[in-house]
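1. Only the shape, not the letters, is given here:
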């Protein structure tokens, strides 16, 4: 007798339905076919032990398990549960009349308990799309899958519970989550707030501009000046995630297995801060079984690279293409996987190895040429993709001890949203562009027009400060964002003047 159950395979951030066919017939041995990896092949021992634990038997006949379509590689241990149920149905030990109505996934332990699996959200979305009645899965993952409506999410703890439910002998209420209620109640639950930061008003202003225009930022300053503290607070002033963005972000974290049991939906913009020893693959994604990297986990949020020159050169260079295309394509001999990577890059660095070059009080001990060599660890093409260069100076004692309440993240975000709304209106005919930082060069000339006084100021700045040619477009984009924050339709001289000061690393002689 041939029994059919249904599972799923995740490719990138999307899922495909896998049909698990089980036939128990004359002969001996266990055969698992359909391009399984080692973890899938090892399911025989887990399934056999689980069946015996609950009083069932592994057939001492020829058992053929086919995972179709056979040209898609099946990875991981999450096929244990559907294989076990298929064997029971095919060997006529149980009768499961509704087996074909459900997508079923779960890893079995030797005593039949279910362990959590990855990629539950995209699987649930695909199950609803294909018209399945429900999704049977480990209880640990039920909340995550339940944000998909019109699909019965049945969380079970053991193989026996799944059998009894499909036999109709056990009633399990589907897990239900009010997605919109969770989403709207979690939008403002940020751990850090700008009201905690005393002083550094110029840096807060730069962060406000960056958030409003989606600009990448690099902060240069001595140790203890507050670079990391400021970067951690940036997500709190970015515009709130839309529900669609929240679902996109949650899918990526689901595929990577980064969601915990009570996190049904990611409602805050992610903030990722990898250590400088990270490898190329861990940052961009990939591996033997392709997984999203840190830049995809920061999709719709912030990627913070602390001590930028300490990262390996190869790691930094692989970011150049994702910064432009806002996606990562991982190619293998038989498959190509796309992961979204639309993130804001925030980097920080010391001005020199000792950290005190240009410090107002402490003396730099670095020898001649060392500062320039340190800065040269960051390539020109990467620096070209960073719009704002911000010099961070130590906070004065008077500012640290001041009792004046600093501006809160909520107030700053309100201003950022006003600026973003103007950009949404401006780019409504270009669905791929929604903020000033994403403008291509030909659009910059059209959108960022300046008057004669502005041209004269920009010319003078480029000549006197020795600004490079690549600074030209960046200054115009940033000045457009500053004008948007001021609710101005035209770029005025004061907007240009403020934008020019955010190009520190382009100045000739900055590093001596």
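-> Perfect, thanks for sending it. Keep in mind that this is a model prediction, so the values were computed, not measured. Residues are numbered from 1 along each chain as shown.
2. Please make it C-alpha for all contacts and neighbour counts, starting now.
-> Fine.
3. all helices for the stretch 1-150 of the chain, in order.
-> 38-41, 43-53, 80-90, 120-129, 142-145 (DSSP state H, counting those that start in this stretch).
4. would you list every one of the strands in the stretch 1-150 of the chain?
-> Along the stretch 1-150 of the chain, counting by DSSP state E, counting those that start in this stretch, strands occupy 2-11, 14-25, 30-33, 62-68, 102-104, 107-108, 114-115, 134-138.
5. Now do the buried residues in the fourth one.
-> It stands for strand 62-68. By 16 or more other CA atoms under 10 Å, the buried positions in strand 62-68 come out as 63-68.
6. Report the inter-axis angle for it versus strand 14-25.
-> Relative orientation of strand 62-68 and strand 14-25, computed by axes from the mean of the first three to the mean of the last three CA atoms, to 10 degrees: 160 degrees.
7. One more: the last one?
-> Interaxial angle of strand 134-138 relative to strand 14-25 (the same axes, to 10 degrees): 80 degrees.
8. Equivalent analysis for the first one, please.
-> Direction vectors for strand 2-11 and strand 14-25, defined by the same axes, to 10 degrees, enclose an angle of 150 degrees.
9. which other helices and strands contact strand 2-11?
-> strand 14-25, helix 80-90, strand 102-104, helix 120-129 (3 or more CA pairs under 8 Å, 6 or more residues apart in numbering; DSSP states H and E).
10. now do 7 Å
-> strand 14-25, helix 80-90, strand 102-104 (3 or more CA pairs under 7 Å, 6 or more residues apart in numbering; DSSP states H and E).
11. just the longest one next, same as before
-> Applying 3+ CA pairs under 7 Å, 6+ apart, one finds that strand 14-25 makes contact with strand 2-11, strand 62-68, helix 80-90, helix 120-129.
12. A further structure is provided below for comparison with the first:
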């Protein structure tokens, strides 16, 4: 009897968990048996591995083969274990030295001809392997650039099983991943065709975008079609700074697990922009799946922007499902196989027409919807959801004279982004030593303990609380926006001008 051990990684959510792969080649009826909670795709690895080994010109053991995946209590899903299973079997059969495969991690799906195919979730898998320190990870050549993003890990790219086996046999220096600067280039790349200067008119909405970008706040825009709501939302990402390295790795890991990572740019260095259609299901927005739980739109928008156009057209239960991730910055998806938690710290931008017919009152075909119909339509956006929106802006149609007059005040995204970056730097210095980097992330307890504005500045908000137009949660939102307005103005603390403006944004009465 011969036993060989190696290692692989199982991805649970966006976290890599180490899996020990053992192969026992012994006496008994010839066949291969997988144990350790494999799913259907992993159970099919028996046939893929056998064909890959034989077609790579290596002998297949004519014996009973048992492959164990430890820990047995951890569900194993996907085909990324193929390479580790093949290497463990060849080690137990004496084709390759068993001691050479004990320490490295092996990730990859095998083709029937022995090719090593790329798999999802390589970045979180390599991050999981990196927690062991000084790890060596063998990955498919197509995933090498993504794996090389993790520091202090020796990445070995392999194109085929035969190439891998010969390297393990000889002990020669492994091939090195060809990593260029494309990932870093993406960190500062913005589509030049999208610029805030494209928006003429709507000065209040443009100001709201600047405040949202500076503080990471949520925004609701209400107005008839053709007023620029979608145009504004699509230009909000151009005002945001590049992701910091730890945030970029978080975002890249989520997109890797979802299988939507751009192959030419392994590093997601820009804040993502996700705009689901209003027919999207709850699972598509929040995350889900039957066998394999995948991240939804709220997680794909992590550290970026989630834009929901025609928001009242979304099912109400889908909109209300946003309330929990907006508060906690993460979402937990529970299925029969277990629960998976994904990060979901995003900026939410909602756009809505004032009524189902979407006709403005100042057009030749004026709106004929009754007040009841309008209330029912906008009532799909529940009060608890709108209570979590920091800023509300009414976007009206601009006249020709207003459009012509506003052209001299239009600014480019680069100009506004510079002010946003300076405001964020002020907030970062103030929040140094804490896990928060923007005003929108400050918890309520810390907000009122360490960052409460002065008594005079709080006067507009206390009046709102007394009159009932402001809730306790709304108070927190207004204070956070006031701090962002102070950062943009270069002030050390919010004054009454900032708190009044923040309260007006929250109430949606700006003009």
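-> On my side now, so go ahead. Remember, predicted model here, so these are calculated numbers, not experimental data.
13. quick revisit: what about the helices of the stretch 1-150 of structure 1, which gets the closest to residue 444 of structure 1?
-> The closest approach between residue 444 of structure 1 and any of the helices of the stretch 1-150 of structure 1, judged by CA to CA, belongs to helix 120-129 at 37.4 Å.
14. what range in structure 2 matches that closest one?
-> Helix 120-129 of structure 1 corresponds to residues 122-131 in structure 2, going by TM-score structural alignment.
15. What about the residue mapped onto residue 285 of structure 1 from structure 2, how many residues nearby?
-> Per TM-score structural alignment, the equivalent position to residue 285 of structure 1 in structure 2 is residue 287. Counted with other CA atoms under 10 Å, the neighbours of residue 287 of structure 2 add up to 23.
16. my read: residue 287 of structure 2 touches residue 301, true?
-> No: using CA atoms under 7 Å as the test, residue 287 of structure 2 is too far from residue 301 to be in contact (11.9 Å).
17. And the helices and strands packed on strand 2-11 of structure 1: which comes nearest residue 220 of structure 1?
-> strand 14-25 (39.5 Å).
18. if we look at the closest one, which residues are touching it?
-> By CA atoms under 7 Å, 6 or more residues apart in numbering, the surrounding residues in contact with strand 14-25 of structure 1 are 1-10, 61-69, 83, 86-87, 90-91, 122-123, 126.
19. tilt between it and helix 80-90?
-> 30 degrees.
20. Report the angle between strand 14-25 of structure 1 and helix 120-129.
-> Using the same axes, to 10 degrees, strand 14-25 of structure 1 lies at 80 degrees relative to helix 120-129.
21. ok now strand 14-25 of structure 1, how far from the chain's centre?
-> 31 Å (CA atoms, centre = their mean, to the nearest Å).
22. with structure 2 superposed, average distance for it?
-> In the superposition against structure 2, strand 14-25 of structure 1 averages 1.2 Å from its aligned positions (mean CA distance after the TM-score superposition for structure 1).
23. dump the residue contacts of the nearest residue to the match of residue 285 of structure 1 once chain neighbours are set aside.
-> Leaving aside its chain neighbours, residue 287 of structure 2 sits nearest to residue 296 (3.7 Å; criterion: CA to CA, 6 or more residues apart in numbering). Neighbour list for residue 296 of structure 2: 283-287 [criterion: CA under 7 Å, 6+ apart].
24. So which of those are in strands?
-> Residues of these located in strands (DSSP state E): residue 287.
25. so which of the contacts of residue 296 of structure 2 comes closest to residue 237 of structure 2?
-> Using CA to CA, those come closest to residue 237 of structure 2 at residue 285, 19.7 Å.
26. OK, contacts around the equivalent of residue 252 of structure 2 over in structure 1?
-> Superposed on structure 1 with TM-score structural alignment, residue 252 of structure 2 falls opposite residue 250. Applying CA under 7 Å, 6+ apart to residue 250 of structure 1 gives the contacts 265-266.
27. What are the buried residues along the strand or helix carrying residue 250 of structure 1?
-> Assessed by DSSP states H and E, residue 250 of structure 1 sits inside helix 243-255. By 16+ other CA under 10 Å, the buried positions in helix 243-255 of structure 1 come out as 243, 245-255.
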